[in-house]
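Asker: Model the following, please.
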Amino acid sequence: MSQATHDDVVDKYPATLRILHWLRALLILGLIGAGWTMTSLDDETAAKFEQLYPLHKSFGVLVFLVVLIQLGIRATSRLPGPAELPAQERVLSHVVHVAIYALLLIVPLMGYAMSSSFTQSDGVTFFGIHLPELLPKNDDWFRVFQFLHKTLAYTLLALVGLHVLGALKHRFFDRNPKADVLPRML
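Answerer: Purely as a prediction, here's the structure:
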């Protein structure tokens, strides 16, 4: 085994991944806020179905695409090595990251399936471009997808909260400065 040279060590994520990370964070917070807003409005509110739902769907598709791009960039880029964390924190960090990425793909897919299967839905548009509906209309399946979309979105929110708390803990409470992961993403 050869020893890593200084040139092999990367201390920050590539700029494209850093930008996409923060863009994705803003999109997720916006989608959750929009989801809360639109589901709390009366069905008689025209903006609910004419503006909020279509925008929520479009931004959900955008998040899905951003995550696919991020995964492609991650697969082809040099990334920083693991932070100097205790073993159990390193494992928890890895599990949380994998779960976040999985949910960032699954939650939009459940939203798409929900919209595609609802008998009163006209499907999903991506900023005005109508996407194909791949599922038959079936309100029983709609309710399953609706439950999964909502439950998994809240699970994603909880994991994002854990992710943020972990970064803050490493930044402000750990005694090892090499445990501070935030500069790698700034």
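
Asker: contacts and neighbour counts: CA atoms only from here.
Answerer: OK.

Asker: ok, which stretches of this structure are strands?
Answerer: 125-126, 129-130 (DSSP state E).

Asker: for these, which one sits closest to residue 29?
Answerer: strand 125-126 (18.8 Å; CA to CA).

Asker: residues in contact with that closest one?
Answerer: 54, 57-59, 61-62, 131 (CA atoms under 8 Å, 6 or more residues apart in numbering).

Asker: If we use 7 Å, what do you get?
Answerer: 54, 57-58, 61, 131 (CA atoms under 7 Å, 6 or more residues apart in numbering).

Asker: next one: stretch 134-153
Answerer: With contact meaning CA under 7 Å, 6+ apart, stretch 134-153 is reached by 103, 107, 110-111, 113-114, 116-119.

Asker: ok, so what distance separates residue 123 from residue 96?
Answerer: 32 Å (CA to CA, to the nearest Å).

Asker: Neighbour count for the two, which is higher?
Answerer: residue 123 (20 against 17; other CA atoms under 10 Å).

Asker: rewinding a little: could I get the contacts of strand 125-126 as a markdown table with distance to residue 145 and neighbour count?
Answerer: Converted to a markdown table, those look like this (distance: CA to CA, whole Å; neighbours: other CA atoms under 10 Å):
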| residue | distance to residue 145 | neighbour count |
| --- | --- | --- |
| 54 | 18 | 19 |
| 57 | 14 | 22 |
| 58 | 18 | 20 |
| 61 | 16 | 22 |
| 131 | 18 | 13 |
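
Asker: Let's see this one next, to set against the first:
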Amino acid sequence: MSLHWAMSACYLVLFITGTSMVRLPGELFIRGPLYDFHKSVAVLTMALLTWRILTLLQVWWKKYTKRLPKFTKEWYKNFALHATLYVFMWLVPVAGFLLSNSYKTNNVKFFGILLPDMFPQNSAMIDVGKSLHFWLAYTFLAFVILHILAEKKVVRANWRRLTNFVRTKFPKSQKVG
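Answerer: Coordinates of the predicted model:
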């Protein structure tokens, strides 16, 4: 689950930086470094996604070779939602790399380390890349919200744990006087 939360944090950072940086004026100094940071976090997230998929496949292999799941309507619904989330976790960054590589070659870096291009430079693909990255990102966000709603018991339990932790570590200061 720690990998789940690390990836959740990465995707939150990606969504916040992505929606923020495109609204900044082009001549603003921070815009370029923000794009580089956004791309670096995307590369990190793709590495974490690969690790997570490999780990998940190992867990499934151990679990389902012993006993197959009960293929209920709820199981299929849960599987479909998670499979869709994984597809979007992969597609959104790939569309971002398409967009980035379409502008110019060698512009995706991982915290300063230049990475090879996934796609050739092609100015005709810039608009396609922009549209894909935008719509896939917001559709992914919609599925993340569906995931949160589907896991409302877990969300409530985690919220209770967090608020109890905050209350015990940071109790209200008592008024003097």
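
Asker: deepest of the strands of the first structure, which one?
Answerer: Each of those was scored by mean neighbour count; the highest is strand 125-126, a mean of 18, by mean count of other CA atoms under 10 Å.

Asker: Next, the mean deviation of that strand compared to the second structure.
Answerer: Here the mean offset of strand 125-126 of the first structure against the second structure after fitting is 0.4 Å, by mean CA distance after the TM-score superposition for the first structure.

Asker: and that strand, which stretch of the second structure?
Answerer: Mapped onto the second structure using TM-score structural alignment, strand 125-126 of the first structure covers residues 109-110.

Asker: So which of the contacts of stretch 134-153 of the first structure wins on neighbours?
Answerer: Going by other CA under 10 Å, residue 114 tops those with 27 neighbours.

Asker: Quick one: map that residue onto the second structure.
Answerer: Using TM-score structural alignment, residue 114 of the first structure lines up with residue 99 in the second structure.

Asker: Report the separation between the equivalent of residue 40 of the second structure over in the first structure and residue 34 of the first structure.
Answerer: For residue 40 of the second structure, the aligned position in the first structure is occupied by residue 58, per TM-score structural alignment. Distance of residue 58 of the first structure to residue 34 of the first structure, computed by CA to CA: 12 Å.

Asker: likewise residue 180 of the first structure?
Answerer: 32 Å.

Asker: ok, the two, which is more surrounded?
Answerer: residue 180 (21 against 17).

Asker: you'd agree the more buried one is up against residue 170?
Answerer: Yes: contact criterion CA atoms under 7 Å: residue 180 of the first structure and residue 170 qualify, at 4.9 Å.

Asker: if we can go back for a sec, what is the nearest of the contacts of strand 125-126 of the first structure to residue 77 of the first structure?
Answerer: Closest to residue 77 of the first structure, out of all of the contacts of strand 125-126 of the first structure and judged by CA to CA, is residue 61, at 24.3 Å.

Asker: For the equivalent of residue 26 of the first structure over in the second structure, the count of nearby residues, please.
Answerer: Matched by TM-score structural alignment, residue 26 of the first structure corresponds to residue 9 in the second structure. Neighbours of residue 9 of the second structure under the rule other CA under 10 Å: 13.

Asker: Could you do the one 3 residues further on as well?
Answerer: Taking other CA under 10 Å as the criterion, the count of residues near residue 12 of the second structure is 13.

Asker: which ones are touching it?
Answerer: Residue 12 of the second structure neighbours (CA under 7 Å, 6+ apart): none.

Asker: That one and residue 137 of the second structure: what is the separation?
Answerer: In terms of CA to CA, residue 12 of the second structure sits 11 Å off from residue 137 of the second structure.

Asker: Please apply the same query to residue 169 of the second structure.
Answerer: Distance from residue 169 of the second structure to residue 137 of the second structure, by CA to CA: 36 Å.

Asker: With residue 165 of the second structure instead?
Answerer: From residue 165 of the second structure over to residue 137 of the second structure the distance is 33 Å, taken as CA to CA.

Asker: one step back: kindly reformat the contacts of stretch 134-153 of the first structure as CSV containing distance to residue 86 of the first structure.
Answerer: CSV is the format used below for the contacts of stretch 134-153 of the first structure (distance: CA to CA, whole Å):
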residue, distance to residue 86 of the first structure
103, 26
107, 31
110, 35
111, 37
113, 40
114, 41
116, 45
117, 46
118, 47
119, 51
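
Asker: excluding its backbone neighbours, what's nearest the aligned partner of residue 26 of the second structure in the first structure?
Answerer: When the first structure is aligned by TM-score structural alignment, residue 26 of the second structure is paired with residue 43. Spatial nearest neighbour of residue 43 of the first structure, excluding adjacent residues (CA to CA, 6 or more residues apart in numbering): residue 49 at 8.0 Å.
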